[in-house]
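*Asks:* Predicted structure and sequence below. I'll ask about it afterward.
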Amino acid sequence: MGIDTLNRGENHREEHAVGLGGAAPRDDDQAAELLARARGAVDPALKAAVDTMPESMARIAAYHFGWREADGSPASADPGKAIRPALVLAAAQACAAAGTAGVQTAADTVGLQTAAVPAAAAVELVHNFTLLHDDVIDRDETRRHRPTAWRVFGATEAILAGDALHSLALRTLAEDGHAAAGPAMRRLADCVVELCGGQQADCAFEQRSAVSLAECLAMAEAKTGALLGSACAIGALYGGADEKAADAMDAFGRQIGLAFQLIDDLIGIWGDPAVTGKPAGADLLVRKKSLPVVAALGSGTPAGAELAEIYALDRPLTPAEVRRAADAVERAGGRAWAQGASCERMAAAIEHLALAVPEPAATDDLLALAELVTRRNR
């Protein structure tokens, strides 16, 4: 996908406005219910895992998850959206339903999702391990409207707590007696290696004056798509799918992940600070080479050249320069390209999902979660 798709964004947004495959958009309440159900299912497993950590690290993890204040007193802060564990549970249910011609009782569904909870918890533990590390690497001051763990407890402490969460994720699968636990652990371990490669590339881009769109997309797939792909593949395995179907589910999740990253990058420039908890134009302020920015820089337009000049300034950007940079990205076509590319990735995701789960009725929850990704605002 290249910059030649810049002018196609509006058409893709209009197509997506009526839902995937031309159907009406699913009710947001469906996705919200799936996320709430996933959060309710995995939180006890997450808390049980965190309770096995040394007290000093458990305190950091509990603060990061929103369960505790910095002083250890109870809290009810935002724990995150639980998209990844929701995908594990939905993929398990979809593949099991497809394998039984779509016939499942309510008891079957509850039992299947209960069996997949350790896998969903493991994926969420890995996700939060990466968040703790990312906040240190990026020097982010806030997450979910609270100071980040490293700002409260120190960078070393936050890194070590993240390392422990990673180990807890693998132990959660190692101790699970499910037949799919072994293959799931291998996939999750491979995913972490890929995630680290994506993070390293992201950091390396900051030191380079020029980054190609292809490089940026590859980095985004590794850093964001890999874990969403793993979540879907692991859920598929727990739902009885074979490796071929699990691979197709992995591809589905990766495409969703790229759509997710494209939207995340748009939010990083145009998101509402009251909703995101971050300053306006946060990504531009630190001169991040996000996907809309790289598309704009490579557009060959006067606006792209203006953006390059702003990014080349050897001093902190003023609020006015941040606003100019956002305007330049838009005028260069970066915003429209990212919106259109997000819809293209969703279309590709649907093709992979059809290969993994040929029974359309079984995919409804997965599609509701996929649509939520591209309609989110934080």
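*Replies:* Sure thing, it's come through. Residues are numbered from 1 along each chain as shown.
*Asks:* going forward, measure contacts and count neighbours with C-alpha atoms only.
*Replies:* Noted.
*Asks:* where do the helices sit along the stretch 201-350 of the chain?
*Replies:* 213-220, 226-238, 243-270, 273-276, 282-285, 291-297, 302-311, 319-331, 334-356 (DSSP state H, counting those that start in this stretch).
*Asks:* Please tabulate those helices in CSV, including the columns distance to residue 40 and mean neighbour count.
*Replies:* As requested, these are exported to CSV (distance: least, C-alpha to C-alpha, whole Å; neighbours: other C-alpha atoms under 10 Å):
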stretch, distance to residue 40, mean neighbour count
helix 213-220, 29, 19
helix 226-238, 17, 31
helix 243-270, 22, 25
helix 273-276, 23, 14
helix 282-285, 32, 21
helix 291-297, 34, 28
helix 302-311, 43, 19
helix 319-331, 39, 19
helix 334-356, 26, 23
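*Asks:* and these as a markdown table, adding distance to residue 54?
*Replies:* Converted to a markdown table, those look like this (distance: least, C-alpha to C-alpha, whole Å):
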| stretch | distance to residue 54 |
| --- | --- |
| helix 213-220 | 34 |
| helix 226-238 | 27 |
| helix 243-270 | 33 |
| helix 273-276 | 32 |
| helix 282-285 | 35 |
| helix 291-297 | 40 |
| helix 302-311 | 44 |
| helix 319-331 | 43 |
| helix 334-356 | 41 |
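*Asks:* take a look at this one as well, against the first:
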Amino acid sequence: MTVLTDHTAAREAVDAGLRAAAARLPAPAAHIAAYHFGWTDASGSPVQANSGKALRPLLTLLAAKAVGGEDAWRQAVPAAVAVEMVHNFSLIHDDIIDRDSLRRHRPTAWKVYGVNDAILVGDALHALAFEVIAESGCDRVPAGTSLLAQTVRALIEGQLADTRFETREQVELAECVAMSEAKTASLMGCATALGALFGGGTAQQVDALRDFGFRLGLAFQHVDDLLGIWGDPAVTGKAVYSDLRNRKKSLPVTAALGSGHPDAPELAAIYNATGQLTEAELRRAADLVEACGGRQASRRAAEMLTEAATDSLGVEGLRAEAVEELTDLAASTVHRAN
């Protein structure tokens, strides 16, 4: 799939914006941020590590292109940088909350530098996102700032729900969907809406592209939750059965627990037990989620949401080439392996 005529220049522009923003931090914080983004190793030496899919900034740039034409992505680079800053602030904090030791095949920031420093660097990236938006010079800064702030609030609401689910014996599927909408879908919807805003889109186009990103974001979370159970650690960069190990009430798990299947009580018993799960228990839990239909339900939901997302792109005035690229990106996201 070819995304953006000038894809290399677009990725380089976002990377340069991220590096310039991170360089504003005090030296110790900048050091940790550079490690987290994959620019350096733990000692600060430059490396070519995996810096992530950059899906959200790519969505921002494609949305700008959809409303403004081939070169409109350039004026949306600050929005793309801000979205990626917010995303990475949430990743650093999520890794601490979940006690995840690996991300992108490397030890997480808190494992290398400690919890306190990692929290503070996450906070700093959050603040930098708003600085980048404010200094962009775009006449839509007020609307963009408001949208980003609302999104961060939703993201935190989703994270709070996620952590509370871990201590509850029963979580309804509708609650889990609402949590995923807040925690994941809201930021993807923000990414596409900001791109449309900064690209000069109409209110109708901004709404349509936000809807596209939101639906795609929920589809993304369904797939992410599947990978959190069955993903290959060599591909995902996370430990096998990572979500089960943390007893996360993820979308496939919640669907399985509420399925009414005869095996659902056994899965509930594993989840409600105390102490660390053994490897045998983790394997059994994964088998039970599948037997109870959780795996199939999340796969089907992801496909339906992706179809609904692409339907959102039928709004008048969007550039056909960009719509095709967004559609292709949606399909590849749902069928991804990491």
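*Replies:* Nice, I can see it. Note that the structure is predicted; figures quoted are calculated from it, not measured.
*Asks:* TM-score of the superposed pair?
*Replies:* Once superposed, the chains reach a TM-score of 0.96 (TM-score structural alignment, normalised by the length of structure 2), with 338 aligned residues with a C-alpha RMSD of 1.7 Å.
*Asks:* wait, which of the helices of the stretch 201-350 of structure 1 is closest to residue 191 of structure 1?
*Replies:* helix 226-238 (5.9 Å; C-alpha to C-alpha).
*Asks:* Would you mind getting the angle between that closest one and helix 334-356?
*Replies:* 20 degrees (axes from the mean of the first three to the mean of the last three C-alpha atoms, to 10 degrees).
*Asks:* What range does helix 226-238 of structure 1 cover in structure 2?
*Replies:* Under TM-score structural alignment, helix 226-238 of structure 1 corresponds to residues 186-198 of structure 2.
*Asks:* same question, stretch 311-318 of structure 1
*Replies:* Using TM-score structural alignment, stretch 311-318 of structure 1 pairs with 271-278 in structure 2.
*Asks:* Now the matching stretch: buried residues?
*Replies:* Neighbour counts over stretch 271-278 of structure 2 (16 or more other C-alpha atoms under 10 Å) mark 271, 277 as buried.
*Asks:* could you say which helix or strand contains residue 144 of structure 2?
*Replies:* Using DSSP states H and E, residue 144 of structure 2 falls within helix 141-165.
*Asks:* what range in structure 1 does that helix sit on?
*Replies:* Using TM-score structural alignment, helix 141-165 of structure 2 pairs with 181-205 in structure 1.
*Asks:* Mean distance of that stretch to its aligned residues in structure 2, please.
*Replies:* Stretch 181-205 of structure 1, aligned to structure 2 and superposed, deviates on average by 0.8 Å (mean C-alpha distance after the TM-score superposition for structure 1).
*Asks:* can you give me the offset of that stretch from its chain's centre?
*Replies:* Using C-alpha atoms, centre = their mean, to the nearest Å, the distance from the centre of stretch 181-205 of structure 1 to the centre of the chain it belongs to is 13 Å.
*Asks:* same deal with stretch 302-321 of structure 2?
*Replies:* 20 Å.
*Asks:* With stretch 329-340 of structure 1 instead?
*Replies:* Using C-alpha atoms, centre = their mean, the offset of stretch 329-340 of structure 1 from its chain centre is 21 Å.
*Asks:* Other residues contacting that stretch?
*Replies:* 3, 5-13, 262-263, 266, 291-297, 299, 301-304, 307 (C-alpha atoms under 8 Å, 6 or more residues apart in numbering).
*Asks:* let's see 6 Å
*Replies:* Identification of contacts with stretch 329-340 of structure 1 by C-alpha atoms under 6 Å, 6 or more residues apart in numbering yields 6, 9, 12, 262, 292, 295, 296, 301, 303, 304.
*Asks:* Please apply the same query to stretch 102-118 of structure 2.
*Replies:* Against stretch 102-118 of structure 2 from outside (C-alpha under 6 Å, 6+ apart): 36, 101, 237, 238.
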